[in-house]
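> give me the fold of what follows.
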Amino acid sequence: MVEAPGIKTGALRSEIKAPSNVVELSELPATAICGNDISSSCLYVSALAIIYAGKYAWVSLLLVAGILYLFRKIYGEVVGALPLNGGAYNALLNTTSKPVASLAACLTLLSYMATAVISASEAMHYVHELWHPLPVIPATAILLAIFMILTIIGIGESSKVAVGIFVTHIVSLLILVLFGGWFLLNHGFSTLAANYAVPAKGGLVVALFFGFSAAMLGISGFESSANFVEEQAPGVFPKTLRNMWIVVSVFNPLTAFLALAIIPMADVMTHQEALLAHMGGVAGGSWLSWLISIDAALVLSGAVLTSFVGVGGLVQRMALDRILPQFLLRLNRRNSAYRIMIAFFLLCASILLITGGELGALAGVYTISFLSVMVLFGLGNILLKVKRARLPRPERAGWLSLLLAIAAVLAALIGNAVMNPVYLGVFLEYFLPTIGLIAIMLNRVAILKGLLQLLKYISDPLLRMISNTSGSISNMIERINAQEFVFFTKGDDVSILNKVMRYVSDNEHTYKLKIVTILKEGQTISPEIRKDVEVLDRAYPEIKIEFISCNGEFGPDLIDRLSEEWHIPKNFMFIGSPGDRFPYKIADLGGVRLII
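Just a heads-up that it's a prediction; the model follows:
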């Protein structure tokens, strides 16, 4: 194996390689994790179905159960052929391209985000009804943080909590159904008859269509099992689909029917937010209403856990495929991708704070995202059949059932858009930034190349200008320092000459100095002065010293001649202070400077 120098491949593998000691969930824990989300739907979907379908609510919920049965085969075929985390993203990644698969991933992430925030908020609203001093928004944030910590600890530990919540919820629903049945035996079916006397809005077909569209939201969570299939033991995944289908097929139509039989239609709208708790109070008394409220808070909290687990599996897969940053893959000692959980918590908490707890708009994000994911999963199955026909799979969905399932979800999507036109706008407000970030990651190399070209386009003229300016400045400095200066010495010792050098160094911009001595006829240069100049030349390397001897008489005429000959202005010529016997006035020298 060849390793690139400077790269610690072992450390890199520890981040992106799936751990070998992953917890393999058995049937009950795996069902509980995704089942808490889908089984909590009866708390709100019964009321929605009754509002839109009236007396046909339970029929619309049975239709949803029938469509969900078709999706059991669809999910079973796709995940059986491609048993990897990611759900619809994984299906499309292996049959189309990364951009198309990323679309499914964005929708799934939005669905989980909306589910987590809405479920946590609704759970705390139930607790608030039981204990009014509870501050809902801080409590919601704390609940999100608790499940973040649980998933960081590990899926094995969090699954135990999920099992406890799931079992409690199923038992609570059984108690509610039993007391509802007992209530009917004792009070008769007069309320049901009265409700059936109320005509459905728009007639049978319209009522069933809108009731079915609203009721389709009750199967949210069914897609979650496919997002953590790698953490499930072999053979568990299809069992989770079966178990979720049974729960939805039994409890959702049954609770809707009991609500119609126990609660007058006019009261359903009044108690829409907590219809089952109200039904429990009517059928069994306040204790049953309390039990259902507590159960609602618990199971909605369990739906938050479903979101965290689903996001963990999906984002980990996306990071492995380099659609999301690799730093999200770092594992803790419990083999949990803790950075994903922290990032998801921060996202949910920020949305909670930004909206101020007013989460009605998020329903649009949740609705369109979830239904779109279901459609894309069906399309992934079609592509799997066409493009990967030879890939082995444990079961196959028939073409008719596949097309019927996709058409039904599309119909539900259209129905929800008609019922709530504002949902589309709200959805786009969240979807466009999300898909924008993913698009940046998918095209980051092209974007970086474009930025590089832009920088070169901007910087090349700038660099040329800087280079030209630098050259001009250097030339200017060179011209300034190239100016020569002259000092006339009459045989001064080295200490005097050193003072001259210090003066020139401190006061003038130059690296050239002529030290000139004037010799009268018959006069010679003393060897000491040459040695002194050599010493100073070494002591002041930044100034080039030139020693010159001239024959003549020092005076204005000599200064004029040397100034003209050397092209050095007379004010750049220095002398020491002359004595009393100097025959000329300083003014006669034409501006020669006294520096000593």
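
> all contacts plus neighbour counts: C-alpha atoms, from now on.
Will do.

> strands along this protein, start to end?
485-489, 512-519, 544-551, 573-575, 593-594 (DSSP state E).

> check which residues of stretch 405-421 are buried.
A405, I406, A408, V409, L410, A411, A412, L413, I414, G415, N416, A417 (16 or more other CA atoms under 10 Å).

> ok, stretch 500-507 next?
For stretch 500-507, by 16+ other CA under 10 Å, it's V500, M501, V504.

> on that earlier part again, now tabulate the strands of the chain in a markdown table and tack on mean neighbour count.
As requested, those are exported to a markdown table (neighbours: other CA atoms under 10 Å):
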| stretch | mean neighbour count |
| --- | --- |
| strand 485-489 | 22 |
| strand 512-519 | 18 |
| strand 544-551 | 15 |
| strand 573-575 | 20 |
| strand 593-594 | 16 |
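
> now those strands as TSV including distance to S39?
Compiled in TSV, the strands of the chain are given as follows (distance: least, CA to CA, whole Å):
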stretch	distance to S39
strand 485-489	97
strand 512-519	94
strand 544-551	93
strand 573-575	102
strand 593-594	102
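
> nearest to I149 among those strands would be which one?
Closest of those to I149 is strand 544-551, at 74.6 Å (criterion: CA to CA).

> what's the angle between that closest one and strand 512-519?
20 degrees (axes from the mean of the first three to the mean of the last three CA atoms, to 10 degrees).

> could you list every helix and strand in contact with strand 544-551?
strand 512-519, helix 527-539 (3 or more CA pairs under 8 Å, 6 or more residues apart in numbering; DSSP states H and E).

> looking at the ones you listed, which is closest to G281?
That would be helix 527-539 among these, by CA to CA, at 103.8 Å.

> buried residues, the closest one. List them.
Taking 16+ other CA under 10 Å as the criterion, helix 527-539 shows I529, D532, V533, L536, D537 as buried.

> how about this one, so we can line them up?
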Amino acid sequence: MSPWLTAHAHPLRPLPAKLHSAPCITNHDGPPVPPPSFRDSQFGIIFRRQRQRPLDNSGLKEYLALPSRFVNLTSSFEFAGWGSITRLKLTREDREAGEAKLNKMRKERVLGQFTASALAGNAVLGSVFYALPAVVAVGGVYSPISLFIATLILFLWRPIMEELASALPISGAPYTYILNVSTKSLALVGASLLLLDFASTAVVSAATAATYLAGEVPSLPFPIWVGAAIVLFLFTIISLTGIKESARIALIVLALHMASMTILIIASSVHWGQIGIDQFKANWEAGRTSNASAGSVAKQIYYGFCLGMLGLTGFECIPAYISRIKPGKFPLVLRNLHIPAIILNTAMMILVLAIVPLDIIKGGANVLSILAQLAGGRWLRIWIVIDAIVVLCGGVLTGILSACELLEQLALHRVLPNFFLRLLPKTGSPFVSVLSFAAFSSALYASAGTSLNIISQMFSLVWLTVMSFFPISLLLLRFNRGRIRRDSPISLVVIFIALIIVPAVLVGNIAVNPLTAAYFAAYFLGIVVIFTATQNKIYLLRWIYWTYDQYPCLHHCRATMAWGKILINLMTNLRRQPVCILVKTDEINHLFHMILYVQKNEETSYLKIVHFYDQEFGVPSELEANAKILDEAFPEITIDLILIDAVFEPTNVAALANHLKIPTSVMFMTCPGKDFPYSMSELGTRIISL
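From the prediction side, this is the model:
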């Protein structure tokens, strides 16, 4: 037997009975000779195929003798190269670098329940300034009922969001949730919705703040759109100071807002007690018709409920920065914002109907500032206007910081260029992401003709669609990654009810104003096209080169020849960006499906199969052989096998990333079981199989 075969001989699994009963081969010069064993035939085939490979790993596989689709490129362009097998022992420097990375990540979890609540709280609790007028316009005197029902709906979403966060405490959700439980294409749809949602949050908040100011100061020296631009610029500068400092500013703003709303509620309640219920009766009579049927009343409540969801915008931002929140605080953050949202929206709506005449409410004026004027006088009105401007500016900050977390994840997953990860040296702020998002928000506002009405119409649909991704993500997690550890699994009934509610509310919003769907579709499809293009860069470049290749004259001109070489080099460099799959077993079907995932979801021709082992158990018996088979099966991918003498744990994974110069964000693994002792946020890897 060959020395190679001898060195790799090992006991294999029992063969099926059908193989054991195979007939013997007759030897006319002696007794019957049994057929080769499974072990001998398996390794014989591998050895026969692999020994044709030159020692320097040059040469092509026979598969690539087929003609190339390119006129001026041979099959060697398609061939990624032969893989190799390496045994690696991590150095002390690698381990120190890995430990330093983990410590840095732990130190970034700086947000407690109140600072984390403040970042999204200004958007959630500040939405009362633009949600109430929108709800009254369709819900009329039944608006308190509509708003109360709308705020109660979040009791369905809170346990869904908590279970997802316990399983995958990774920033950028729900994009990162979908990425770990489904395909990257679907995840990019979620990312497109999130980016549009965050931009809408920033633009609507800035424009509403400017509108409130213009409503109180008619002689402003600049138009409303300039005021909105100033707000966007100011909070772009603030966000460049870093997330911790921004959270502290947001907490101060939220505290002032809650104090202002408390004073307004107390003052309005006292005033209501003084004037009695006459105004409420007048509004009730003016808002309902004597022959109103139960169906028309239900329709008003339904439409008000659909638009009442605007009073909850901002909740979707919380999971976007969950990796910055201290462990165990996420459920408290949801509670801290949900309960005040129920009280604030419902109580304010009742007080407005009890004190302010209905024709003024529907007139589109600054409703809460008028309520403050009637309840407390001019001083309280000025206070509420200032509070509205400040807290809505805080909503701009929420949109910017949430978008930065999303853009960082997209850069880590190679959808966006690496320069989105660059940080300011003193503040640690991702300045490229901040400035890019500010530019995108400005472009969104400008393309809508600086119309707050258009952006607001679209905002409700965007928010609802984003919220639908949470139950969808949890359903996919249960089905595709059911073994992962998570806290307090909820009933499937809750998930299905949430999934039923979303389309019902979407239909209601579209029925109120059908143009809403058109604006939403236009912006959404535009972002999806951009992300799809950035994700499929090599595919697009191949089409460009193929078109260039069809014209022979272009290959004789020096200028165009240079462009051809640039395209080839660009494709080659992009293809050689490596990814890793971290494997536990040597099952070839399991390895095959993981490689298929990489082939379908990542643009690379360089894959490293990594296995951590210890000396006691050794390397799985068939891993090396199967790696060679797979290297043969995928000529367009170089498949290396790296065997690491170390324990599989976060520090060693980070050390490996440092050694190979491959970020953990492009290291993939199978779903860990419930007894797995580490969090996915510590590993930083992606789950790609059950």
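
> format the buried residues of helix 527-539 of the first structure as JSON lines; extra columns: distance to I575 of the first structure.
Formatted as JSON lines, the buried residues of helix 527-539 of the first structure follow (distance: CA to CA, whole Å):
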{"residue": "I529", "distance to I575 of the first structure": "16"}
{"residue": "D532", "distance to I575 of the first structure": "18"}
{"residue": "V533", "distance to I575 of the first structure": "16"}
{"residue": "L536", "distance to I575 of the first structure": "18"}
{"residue": "D537", "distance to I575 of the first structure": "19"}
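
> ok, which pair from the residues you listed is furthest apart?
Between all members of these, the farthest pair (by CA to CA) comes out as I529 and D537, at 12.2 Å.

> I609 of the second structure: neighbour count?
Using other CA atoms under 10 Å, I609 of the second structure has 22 other residues around it.

> am I right that it is in a strand?
Yes. Counting by DSSP: H, G, I helix; E, B strand; the rest coil, I609 of the second structure is found in a strand.

> so it touches I639, yeah?
Yes. Counting by CA atoms under 8 Å, I609 of the second structure touches I639, with 7.0 Å between them.

> quick check: V217 of the second structure vs M467 of the second structure, distance?
Distance, V217 of the second structure to M467 of the second structure, by CA to CA, to the nearest Å: 37 Å.

> circling back to that earlier point, quick one, which of the helices and strands packed on strand 544-551 of the first structure gets closest to A11 of the first structure.
Of these, nearest to A11 of the first structure by CA to CA is helix 527-539, at 57.2 Å.

> the second structure: matching residues for the closest one?
The counterpart of helix 527-539 of the first structure in the second structure, using TM-score structural alignment, is absent.

> name the helices or strands packed onto that helix?
So helix 527-539 of the first structure, by 3+ CA pairs under 8 Å, 6+ apart, packs with helix 494-507, strand 544-551.

> need these in JSON lines (columns: distance to Y126 of the first structure).
What follows is those, written out as JSON lines (distance: least, CA to CA, whole Å):
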{"stretch": "helix 494-507", "distance to Y126 of the first structure": "84"}
{"stretch": "strand 544-551", "distance to Y126 of the first structure": "91"}
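
> looking at the ones you listed, which is nearest to L562 of the first structure?
Of all these, strand 544-551 comes closest under CA to CA, at 9.8 Å.

> how far is the closest one from where the chain is centred?
75 Å (CA atoms, centre = their mean, to the nearest Å).

> swap in stretch 450-458 of the first structure?
So, by CA atoms, centre = their mean, the centroid of stretch 450-458 of the first structure is 26 Å from its chain's centroid.

> just the strands in the stretch 551-690 of the second structure please.
Counting by DSSP state E, counting those that start in this stretch, the stretch 551-690 of the second structure has strands at residues 579-582, 606-613, 638-645, 667-670, 686-689.

> just name the most buried of the ones you listed.
strand 579-582 (a mean of 24; mean count of other CA atoms under 10 Å).

> can you count the residues close to the residue mapped onto N252 of the first structure from the second structure?
Under the alignment (TM-score structural alignment), N252 of the first structure pairs with N345 of the second structure. If you count neighbours by other CA under 10 Å, N345 of the second structure ends up with 25.

> and for the one 5 residues further on?
Applying other CA under 10 Å, we find 16 residues neighbouring I350 of the second structure.

> what sits against the nearest residue to it once chain neighbours are set aside?
The spatially closest residue to I350 of the second structure, leaving aside those adjacent along the chain, is P144, at 5.9 Å (CA to CA, 6 or more residues apart in numbering). Listed by CA atoms under 8 Å, 6 or more residues apart in numbering, the contact partners of P144 of the second structure are N345, T346, A347, M349, I350.

> appreciated, that's everything.
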